[in-house]
Structures are given as C-alpha cells and as structure tokens.
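Engineer: predicted structure and sequence below. I'll ask about it afterward.
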Amino acid sequence: MGVAGSGKTTVAELLAARLKVPYAEADEFHPPANIAKMSAGHPLTDEDRWPWLRAIAQWIKEQAAAGGGVVTCSALKRSYRDLLREGTTEVWFVHLAGTHELLADRIGHRKGHFMPAALLDSQFADLQPLAPDEPGVTLDVALSPEELVEAAVASLT
C-alpha cells in the first residue's frame, strides 16, 4: 500500500516472486470510468473506489484460500483496508512510505502510467498510515526494492 510513486508495483512483483505466490496489480481492477477520471487529473471519490476495492477484496479472499498472493493497492484509508480484510484474516499490509518530494520526482519520471503527478496531493491528503492495531509494517522507500522485499519478508515472521 502507499501513494502513487511509492514503488508498489516494483516491490510487489519482487515479493510475489520471492514468496512464489500469484501477483495482481490493483490498477487492473479499476473500471474504465475510474481510469478516465484519473487520466483527466480528477481524484477518485470513495464512491468511485468501493467497487474497485470490492473486486480486489474478492481476489484476496480467493488467493488466501489457495495459499496466498500479493496485490498492490493504494489502500490509503483505514476503511479501505478494513474492506480489503473482509472475508479473510490472512492480510498483511506493507506500507511503502516516502516524502512528497521523492514521490513527486518519481512520478515525474514515470512513462506510460495514467496517474498524473497532480493527484499526489490528494493521495497524501487521504492517506491514513497503518494504525498499531492493523496487520502490517511501514517501510521507507528510500531503501532499494530488494531491501524493501527483505524487510517485508522479515516482517511476516
């Protein structure tokens, strides 16, 4: 989990390979209307997000029953994470956290992604970091992707 530019895709792909489990990119669960809205520079509302989050939660439930999986998702708010945990207790969040400046720079150098840098402010405004009673770990994206994977794996044990 984390805001745009935090490295969710890179870290999740490496983590899934390391754990030998399926991987899913949350962006692939968005309906076309959400992608069009974000591409036009408009932030999603909670109403836009609920169907997307339900689809991801269903994937998580299916993968938990089949032995596990890794999925990227911004999961910015506690209520979103609560929905993602519905149907299974086998959810562990890895919050990839970084400064606004670092993440804006990363987004500015990305190619071929629909999320414009202008929406980063709205994501930081919505972000509710993991609470102490939520299952997961917060990691600093200043670490390399490989170091983040190692830290994520270590947090699972």
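Structural biologist: Done, it's in. These numbers come from a predicted model, not from an experiment. Numbers count the residues shown, from 1 in each chain.
Engineer: switch to C-alpha atoms for all contacts and neighbour counts from now on
Structural biologist: Noted.
Engineer: elements contacting the longest helix seen in the chain?
Structural biologist: Ranked by number of residues, the top helix in the chain under DSSP state H is helix 46-66. For helix 46-66, the elements it packs on are helix 78-85, judged by 3 or more CA pairs under 8 Å, 6 or more residues apart in numbering; DSSP states H and E.
Engineer: put this next to the first one:
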Amino acid sequence: MRGNQVLVIMGVSGSGKSTIGALLAQQLGVPFHDADDFHSAANVAKMQAGTPLEDEDRKDWLAALVAGIREWSRQGGAVLACSALKEAYRQQLATAGPLVWVFLDGSQELVRTRLAARSQHYMNPALLASQFAILEKPAYGLCLSIAEAPQQLVAQILAYLREESVSANPGAGA
C-alpha cells in the first residue's frame, strides 16, 4: 500500500465491510472509518424504519465522505467501509483522489442470514432487497467472495496490495 492511499471496502449491508475493514486497517497500521458513522440522524431514522434512502438523502453523506477521504489521504491513508452501491457514488468518492476498491460480493441468501444474526446495527434487514436492487457491481478493483473467512479475505487484500505496489513500481520487487 502506498503511504497515502485510502482503501474502500464496499458491498451491501451485512457483507462484512466493517469486520474486514477493521482487520485490514489493523494489519496496515492505518485508521479505520465506517461510512455508517457519517449518516445524518434523519438518514439513520429512515433506515431503522425500513425506508430505503434516495440519492437526495445521500448527498450530504457523500460530501462528508469525500472531505474525509481527502483528509485521511493527507494524514497517510486509511481504510473506509462504505456501501458505495452505485457507480455514481463511487465516482463522487473518487473525486477526493485515487482510491483502492475492494468489493465484497455474496448472495442475497448468505447476506440475509448474516443480517438476521446481528443485533448491534441500525440497518433494517428489510432493506436488503433494495440494496441488491440498486447494486452496480464494479468492473474494477478487487472482487472477493464473502463465503470465505474474514482472515482469508484480509490475506487476499494484502496480497493484492503488494501486487499493486510492485506493478506501480516495478523496481520495488527486485
């Protein structure tokens, strides 16, 4: 990982973004941030009630994340867990600078099982279908199956970062 990179761990709610992101940040020695913490109280209330957010609801949230990414990059990098379900959202986040994307992919059935097992999150499991409905899978970055254990996923991300670092600086691996 280059010194000022921000890695975005993306996917639907329940895909393991926060778990993987926190483990990865610990391994890399950089701060971890969860995009959920940047939602307004109104957005949180809407999601708790089972009402999907609209693009308009996400404007201030995305702007706050762009500002955060710029700051984290200046401070030496970070890992951000963020749904980033639509390409338009990812493009807006990318205005903050180059990002490394990791997409956690899994079936709706597997994610539904995970959501049913967790109790410490405001996301209403009834919103899962709406998340899959708007999900635009990226054709770039690293795509990983969430069927694997978190430690395995982190190891794959670290290997990907090493590979990217060597390909960005061919003399580094020699």
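Structural biologist: Structure's in. What do you need? Computed from a predicted model, the values in this text were never measured in an experiment.
Engineer: just to revisit the earlier point, now do the longest helix of structure 1 against helix 78-85, angle only.
Structural biologist: If you take axes from the mean of the first three to the mean of the last three CA atoms, to 10 degrees, helix 46-66 of structure 1 sits at 30 degrees to helix 78-85.
Engineer: contacts for helix 46-66 of structure 1?
Structural biologist: The contact list for helix 46-66 of structure 1 (CA atoms under 8 Å, 6 or more residues apart in numbering) reads 22, 26, 29-31, 34, 68-69, 71, 80, 83-88, 90-91.
Engineer: in helices, which of these appear?
Structural biologist: In helices, judged by DSSP H, the following of those are found: 34, 80, 83-85.
Engineer: filter those residues to the buried ones?
Structural biologist: Buried members of those, counted by 16 or more other CA atoms under 10 Å: 34, 80, 84-85.
Engineer: for residue 29 of structure 1, give me its contacts.
Structural biologist: Counting by CA under 8 Å, 6+ apart, residue 29 of structure 1 touches 52, 55-56.
Engineer: what's the match for it in structure 2?
Structural biologist: Residue pairing (TM-score structural alignment): residue 29 of structure 1 is matched to residue 38 of structure 2.
Engineer: and if you look at residue 148 of structure 1?
Structural biologist: So, by TM-score structural alignment, residue 148 of structure 1 is matched to residue 153.
Engineer: its match touches residue 19, doesn't it?
Structural biologist: No: look at residue 153 of structure 2 against residue 19 with CA atoms under 8 Å: they stay out of range, at 10.4 Å.
Engineer: neighbour-wise, which of those two wins?
Structural biologist: Counting neighbours by other CA atoms under 10 Å for residue 153 of structure 2 and for residue 19 shows that residue 153 has the greater number, 19 against 15.
Engineer: measure that one to residue 16 of structure 2 for me?
Structural biologist: Plainly put, residue 153 of structure 2 is 10 Å away from residue 16 of structure 2 if you go by CA to CA, to the nearest Å.
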